[in-house]
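A.B. asks: I'd like to go over a predicted model; first the sequence, then the structure.
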Amino acid sequence: MHATQRYDPDLVTAHTTAAASSIVRWVEQHHGLAVQQCHLIRRGLNDNYALRSVDGSRYVVRLYSIRPRGDFNADFELSLLAHLDAHGVAVAVPVPTAQGRTHVELRFPEGLRAMALFRHAPGAVPDTLEDFEQTGGTLARIHMTARDYAGPPSRYTLDGSHLAEQTLAYLHTHPELDLELLNTYRQLVQGLLAELAQAKGGLSRVICHGDTHGFNNHIATNADGAKSAVFFDFDDAGPGFLAYDLCVMPWSYLTRKSLKEPDELLLERWAHYIQGYRSAGGEVTPADMAALPLFVQLRHLWNMGEALGRLHHWGTSPMPVDWLRKQVDVFAAWKALDLQTP
């Protein structure tokens, strides 16, 4: 009996990491590509694999992870990318299957997971001031071009519920969080949502990329030496506030550097980022700029929620109670952020 039983009957799978050999077989089966090489880049929010076909073309395969937020948003994301590419916006283009589908669904022990194939975005992450200006410019073109998008709707909207209320719900599931800290976060979320309710009527709305932290686009250089920014990873995209999509870049820098206020380098990059956005035709109103401190905080909450919603998969180490307690002071400091530009 033990020799023929494949799994322990008590095993409940939270997340399965597929071997690169499985990705090769699925891509060959569904996309008809002859694959030369494939390896795992990173597992986490999704599992991403680098793939090279026999003709030398480079691709990225995304195996979507099951997320607590709900069903995959792939129909919207991949249709949006096709729309942007058709209008000349530099994005990592999705490659349809041999049957013309945007993605396939595969049965894993934990449930159905979507898989999509993308063309590789060449280049490197932005580093120079010119790079950040290019990044802002392409983001503006994404926002402007997406106004005419008429494909499948997004399954979610990047609003207060998505950014903050879900995180509060996930905090309730943390096994080590005390009632006092939970109440502190409840008051924090309520205060931010009240501020958003008061401000949102005057704020610009766009289809957000949702994760424009500076590592989801590359700066590519063509044969003539001209640079351009190419965006990818639109799986957090959806309708939302312009101020939110803009704030993710400074939030990322502040978080990675553990800063409570911008340093000189961030301010320089931010000024070029906004300059690039405006130079490409993007409009940022005074109300949008004034709302940036609010959305930096909402972004921080959303990011916390992405980890808190995966306690069953990632465990408590990414969100220990001591760290959660320290963030209360970070939120308080960020209320006074000054990200105004000339």
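C.D. replies: Sure thing, it's come through.

A.B. asks: CA atoms for contacts and neighbours, from now on please.
C.D. replies: Fine.

A.B. asks: which residues touch the residue most central in space within the chain?
C.D. replies: With distances taken as CA atoms, centre = their mean, D211 lies nearest the centre of the chain, 3.5 Å away. Applying CA atoms under 8 Å, 6 or more residues apart in numbering to D211 gives the contacts D233, F234, D236, A237, D245, V248.

A.B. asks: here comes the other one, which I'd like you to weigh against the first:
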Amino acid sequence: MIDIDIKKLSSRYGRSFTNIDVVVGGVNRTYRVLAGEDVFYLRLYRSFGRPLSQITAEASLLTRFPESPQVGVSRPVATTDGAYVIELSWSGERRHVCLFQGAEGEQFELNNIAHMERFGASIANLHLAMPAVTDGEVRELNPIAIVHDALHALREVPGSDDVVEAIRDEYLPSLLRLDLGNLVSGICHGDPWTGNARFQNGKTVFFDFDDFGHGPFVLDLSTAAWHFAHEESAQNDAMAKALIAGYEKVRPLSVPELEALPLFIKLDEVRSLLFLARYCALSDEMWIEAFEGAKEVFSQSQKS
């Protein structure tokens, strides 16, 4: 059963949508919408935790993103009255939604060195192409604030004592010793993993900018590398090195950025735990698994 009225949606956008299917459930529900051969994606934003001003800033960023031969973004689609972010009824409540152009093409493979080099280069090209400013409220991706938010949220989770202690007593002091002011900053994607990009005709198109904000560029690179951190293996190490090498072919990292990268991979684990604590209802067994995974990442980062 589809819970979006396709006729009303067609009327709002002045298009004849022929099919709509849920492709992602959960926090930010996403639908694949067809209008003949044209493909769009409808994002139903979560009802709490992200103000409208940040959603409109996301739409503004993506509409003004410059054309580039190397990298692009899935742009929002306007309604008949020119709005990019609108309200729709869903499950008895009003939710903000945005319709995006489809990003079709090849998905990057996590076990393919050439793909990882290309993906790293794509993240660097995304950073170089990012507009310096955008309208609306742009959240600050402040590493210290993220850790404090995570500590506050995790204290409410049963069984979190060991992880909270590791973050507070081992990780946070290491992060505080970094001179974050020496890290090159700008507008970041926030979650540039391979599931949020497609490659076609020599160009990478990124989508899902829900976590975008202003912060150190190395945070985007560490987020991509974090996906190789949960299991120590020669293959994962090779993929992470290929990712970083691809990035540096386009935008060489400074010494402070290279020094920060291992700590920022750990920061991405903290960000993941924060997201789970804020927006997801996990069973005790699922939390145990999440905490065990976090301990593994913290251990590997400590060795880096």
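C.D. replies: On my side now, so go ahead. Every value quoted in this text rests on a predicted model; they were computed, and no experiment measured them.

A.B. asks: Just the TM-score for the two chains, thanks.
C.D. replies: Once the chains are laid over each other, their TM-score by TM-score structural alignment, normalised by the length of the second structure reads 0.87; 300 aligned residues with a CA RMSD of 2.6 Å.

A.B. asks: just to revisit the earlier point, could you look up the SS state of the residue nearest to the centre of the first structure?
C.D. replies: coil (DSSP: H, G, I helix; E, B strand; the rest coil).

A.B. asks: ranges for the strands of the stretch 101-250 of the second structure?
C.D. replies: Secondary structure of the stretch 101-250 of the second structure (DSSP state E, counting those that start in this stretch): strands located at 185-188, 197-200, 203-206, 213-216.

A.B. asks: And the first one, what does it pack against?
C.D. replies: Applying 3 or more CA pairs under 8 Å, 6 or more residues apart in numbering; DSSP states H and E, one finds that strand 185-188 of the second structure makes contact with helix 113-129, strand 213-216.

A.B. asks: And for the third one?
C.D. replies: Packed against strand 203-206 of the second structure by the contact rule (3+ CA pairs under 8 Å, 6+ apart) you find strand 71-73, strand 197-200.

A.B. asks: The residue nearest to the centre of the first structure -> the second structure?
C.D. replies: Mapped onto the second structure by TM-score structural alignment, D211 of the first structure lines up with D191.

A.B. asks: on that earlier part again, which of the helices and strands packed on strand 185-188 of the second structure is buried the deepest?
C.D. replies: Comparing these by mean neighbour count (mean count of other CA atoms under 10 Å), helix 113-129 ranks first with a mean of 23.

A.B. asks: against the first structure, where does it fall?
C.D. replies: So helix 113-129 of the second structure sits over residues 129-145 in the first structure, by TM-score structural alignment.

A.B. asks: compared with the second structure, how much does the matching stretch deviate?
C.D. replies: Compared with the second structure after fitting, stretch 129-145 of the first structure has a mean deviation of 1.9 Å; criterion: mean CA distance after the TM-score superposition for the first structure.

A.B. asks: Is Y31 of the second structure in a helix, a strand, or coil?
C.D. replies: Assigned state for Y31 of the second structure: strand (three-state reduction, three-state DSSP).

A.B. asks: Name the nearest residue to it, ignoring sequence neighbours.
C.D. replies: V22 (4.3 Å; CA to CA, 6 or more residues apart in numbering).

A.B. asks: does that neighbour really touch N28, like I thought?
C.D. replies: No. Using CA atoms under 8 Å, V22 of the second structure is not in contact with N28; the gap is 11.1 Å.

A.B. asks: tell me, what's touching those two both at once?
C.D. replies: If you check V22 of the second structure and N28 against CA under 8 Å, 6+ apart, no residue is contacted by both.

A.B. asks: What's the separation between the residue nearest to the centre of the first structure and V104 of the first structure?
C.D. replies: To V104 of the first structure, D211 of the first structure is 24 Å away according to CA to CA, to the nearest Å.

A.B. asks: Over to P153 of the first structure?
C.D. replies: Distance from P153 of the first structure to V104 of the first structure, counting by CA to CA: 19 Å.

A.B. asks: Between those two, which is the more surrounded one?
C.D. replies: Legend: neighbour count by other CA atoms under 10 Å for P153 of the first structure and V104, higher for V104 (19 against 16).

A.B. asks: what do we get in the second structure for that one?
C.D. replies: Aligned partner of V104 of the first structure by TM-score structural alignment: I86.
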